[in-house]
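Q: just coords:
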């Protein structure tokens, strides 16, 4: 039994990801000598622009 390999262009891959949306999360902690100095929590939603999807913030008049 063989598995077919398909080549997918980067543009096609990005189009598929953005059509459904992508959520990126991450934590970054800077510390010296086991003392946490800075902690950053990152969260981002990346999706394609579409007229059918409402804007999550109010638009200025």
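A: That came in fine, so what should we check first? Computed from a prediction, not measured in an experiment: that's the story for all the values here.

Q: make it CA atoms for all contacts and neighbour counts henceforth
A: OK.

Q: All the strands of this protein, residue numbers only.
A: 22-32, 35-46 (DSSP state E).

Q: how about those in JSON lines, adding mean neighbour count and distance to residue 8?
A: Below are the strands of the chain laid out as JSON lines (neighbours: other C-alpha atoms under 10 Å; distance: least, C-alpha to C-alpha, whole Å):
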{"stretch": "strand 22-32", "mean neighbour count": "10", "distance to residue 8": "18"}
{"stretch": "strand 35-46", "mean neighbour count": "10", "distance to residue 8": "21"}
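
Q: another one to put next to it:
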């Protein structure tokens, strides 16, 4: 009986066969942005005393700022016209 090995599927683990430098990963995260969220609950004897929900957006200013006008679009319209 002959068995053949299946080719690895990149959908299973996309980083398994392609090394990614930390600088490249940080560049991609800052360019597109990422949201980090979490919940912290402090409880004693199964009684919730404090619950904190955290949500942080990590992105570069360039990724969040609206695109600036280029010289091709002309000056903005004057007020009152």
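A: That came in fine, so what should we check first? The model shown is predicted, which means the values in this text are computed figures rather than measured ones.

Q: Which of the strands of the first structure sits closest to residue 6 of the first structure?
A: strand 22-32 (22.5 Å; C-alpha to C-alpha).

Q: Aligned to residue 35 of the second structure, what sits in the first structure?
A: Aligned by TM-score structural alignment, residue 35 of the second structure pairs with residue 23 of the first structure.

Q: didn't that match look like it was pressed against residue 17?
A: No: here residue 23 of the first structure lies out of contact with residue 17, judged by C-alpha atoms under 8 Å, at a distance of 10.1 Å.

Q: hang on, the earlier thing: nearest to residue 7 of the first structure, of the strands of the first structure?
A: strand 22-32 (21.6 Å).

Q: List the contacts of the closest one.
A: With C-alpha atoms under 8 Å, 6 or more residues apart in numbering as the test, strand 22-32 of the first structure has contacts from 36, 37, 38, 39, 40, 41, 42, 43, 44, 45, 46, 47.

Q: ok, now with 6 Å
A: 36, 37, 38, 39, 40, 41, 42, 43, 44, 45, 46 (C-alpha atoms under 6 Å, 6 or more residues apart in numbering).

Q: any idea of the angle it forms with strand 35-46?
A: 170 degrees (axes from the mean of the first three to the mean of the last three C-alpha atoms, to 10 degrees).

Q: Next one: residue 44 of the first structure relative to residue 1 of the first structure, how far apart?
A: In this view, residue 44 of the first structure and residue 1 of the first structure are 41 Å apart by C-alpha to C-alpha, to the nearest Å.

Q: Ok, residue 27 of the first structure next?
A: 42 Å.
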